[in-house]
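Enquirer: Just a sequence and a predicted model for now, questions to come.
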Amino acid sequence: MPAPALFVASGLTQYLGAALAIGLFVQIPAPGVAWLRLVVAAAVLLVWRRPWRLRWTRRDLSVVALFGATLAAMNISFYLAIEHLPLGTAVAIEFVGPVTVAAITGSGWRERAGIGLAAVGVVLLAGVTLSLGSPGAVVGLAWILVAAVCWAGYILLGRKVAIGPDGVTSLSVAMAAGALFFAPLLAARSAPVLGSWGLVGAVVGVAVLSSVIPYGLEQIVLRRVSAATFAVLLAMLPATAAVVGAVVLRQWPHGLDVVGLLLVSGAIALTSVRRRPRVEAIAPA
């Protein structure tokens, strides 16, 4: 299968998982769903990658643990955001994190133009959300900005993890560490899942769709595409999320929403085109 088709499949499964998670929020609190996703995905990846076969130094484990805590915080804040915001809007605003990292670490006109486009796009998206008066819009916007900050930290830490001997194996340990870090806060809030096999199946579906399949497909894509192709593919993710939100959740974008999505997508393409295509730059939420 061509790499772009694999990337589209990865994005669709990722946001279909998010759409499925939204349906669970009425039975399990959003942070609980995010934590359960981490637990299940960590279990699957640990069984698959068997990290105990590698030799770990204390420094390696410290970096991976911090990476996992950041990843967990990003997922939890993203789920808290999509409890109040349309999926496409949330994903587009969250891209402020990686665009800002690219703008700060870069030095060319692309980075400066990218952060400008992203800023205008986010203002449009936030303005439309607030003007429509959706309940909890301010709360949702606050949480998605937290997710964007966490995503920036995820990229910076992910670069350190990615240069190790096995990035996916390190990811399995990071997910387990993140789940353990938030367990005292969220394990009790996830208790409703114990009362229904249907909820267990839905949570497993969220974890597989949003974490296991996308991460596996990304490993294939990243070995096939150039940096320029990767940038274009990355810019498709907000649009992919908007399509899933419209089709699955009936969250139809408005005119200015579409303009905002296009501006953010353009910013992603501009700021990504000169970066090496690393796994940590893919949308993880």
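Expert: Sure, I can see it. Predicted model only: the values in this text are computed from it and were never measured. Numbers count the residues shown, from 1 in each chain.
Enquirer: contacts and neighbour counts: CA atoms only from here.
Expert: Will do.
Enquirer: For residue 167, give me its contacts.
Expert: For residue 167, the contacting residues are residue 161, by C-alpha atoms under 8 Å, 6 or more residues apart in numbering.
Enquirer: what about it, distance to residue 274?
Expert: As defined by C-alpha to C-alpha, to the nearest Å, residue 167 lies at a distance of 22 Å from residue 274.
Enquirer: Residue 23 now?
Expert: Look at residue 23 and residue 274: by C-alpha to C-alpha, they are 38 Å apart.
Enquirer: before we go on, here's another structure to hold up against the first:
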Amino acid sequence: MTTALRISGTTSGTAMAFAAMCCVQMGLAVSVGLVDRLGAGGVAWLRLAWAAVILVAIARPWRIRFSPAALRTCVLLGVATAGMTILFMAAAERLPLGTAVALEFLGPLGVALVRGRGVSRLWALVAGAGVVALTEPWHGQTDGVGVLFALGAALCWAAYILLTQRAGDAAEGLGALAVSMPVAALVATFTVGPEAFTHLDWRLLLAGVGLALLLPVVPFSLELLALRRLTAAAFGTLMCLEPAIGMIVGLAFLGQVPSPFAILGIALVIAAGIGATRTGNRPPVTTSPETLPVA
């Protein structure tokens, strides 16, 4: 029975992570299309601002008691979320979507290598080889500033994974996101929001609601739930599928044709993702009573 429950937990966590990745890449493709009108920072701000409104309305964080440690974790998660979103949008403005995603993936790959043990580290290395094939750094034609932005987003993504797992363990439901997302929206408002304000109209504001649901509300919620079922190492390796999904979305929606090396990279990261799925079960974690809903 215990083995069956673990398999079920791993399978459901993997399914949630995969659905989240698909939503992320679709949302990024739509976001790239809006960059010309709002700028990279403006699109990031629009997504985070609406996501904060939606998640607060759904989760009602004022009904949840957070311990001081849990609240600090959620605030740090919000800062990491803002950094990941803003820096990635700046990278996607300068790099092909698949390349930007592949470079950003170095964040979860690092988590998989540091937190992994034995075979799980092997799958992380396979994923890393796939990332190299996807990006083809030997061509020397990649925008240097774009690469720096993508690497910054990678660092924030690594922090996001670790903090999301910790925050998800500390608060029931989507309570952690209902705190972290308003923090992310505030960071974005003070850093990149002003570039969007002069270009906004009611059509863009309405489009922002749908965009925020596609990215980040639905995928971040699914990732929070997935990290309650998977180890951080397995989740980080599983995210290696995201560059492949990004490449496919870039081809389908943005006309970015992958090279033969990129196709090889896709095959490698898919293999690593399958391997991570087989070794990534996480024991159940009981939510602290300090963060239960207020009666």
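Expert: Cool, the structure landed. Not measured: the values here are computed from a predicted model.
Enquirer: what TM-score comes out when they're superposed?
Expert: Scored against TM-score structural alignment, normalised by the length of structure 1, the superposed chains reach a TM-score of 0.81; 271 aligned residues with a C-alpha RMSD of 3.2 Å.
Enquirer: Where in structure 2 does the helix or strand where residue 247 of structure 1 lies align, residue-wise?
Expert: Using DSSP states H and E, residue 247 of structure 1 sits within helix 237-249. Helix 237-249 of structure 1 corresponds to residues 242-254 in structure 2, going by TM-score structural alignment.
Enquirer: can you check stretch 79-95 of structure 1 too?
Expert: Alignment of stretch 79-95 of structure 1 against structure 2: residues 89-105, by TM-score structural alignment.
Enquirer: How far away from the center of its chain is the matching stretch?
Expert: Stretch 89-105 of structure 2 has its C-alpha centroid displaced from the chain centroid by 13 Å (C-alpha atoms, centre = their mean, to the nearest Å).
Enquirer: now stretch 247-255 of structure 2
Expert: Counting by C-alpha atoms, centre = their mean, stretch 247-255 of structure 2 is centred 19 Å from the centre of its parent chain.
Enquirer: residues making contact with that stretch?
Expert: For stretch 247-255 of structure 2, the surrounding residues in contact (C-alpha under 8 Å, 6+ apart) are 25, 26, 29, 96, 97, 98, 99, 256, 257, 258.
Enquirer: Identify the residues contacting the third one.
Expert: If I follow you right, that is residue 29 of structure 2. So residue 29 of structure 2 contacts 97, 249, 250, 253, 254 (C-alpha under 8 Å, 6+ apart).
Enquirer: Which parts of the stretch 151-295 of structure 2 are helices?
Expert: Secondary structure of the stretch 151-295 of structure 2, counting by DSSP state H, counting those that start in this stretch: helices at 175-191, 194-197, 202-212, 218-226, 232-238, 241-254, 260-279.
Enquirer: cool, and the stretch 1-150 of structure 2?
Expert: 2-59, 68-92, 97-104, 106-115, 119-135, 144-170.
Enquirer: Out of those, flag the one nearest residue 203 of structure 2.
Expert: Closest approach to residue 203 of structure 2 among these (C-alpha to C-alpha): helix 2-59, 11.7 Å.
Enquirer: how far does that closest one sit from the chain's center?
Expert: 7 Å.
Enquirer: Then stretch 39-55 of structure 1?
Expert: 20 Å.
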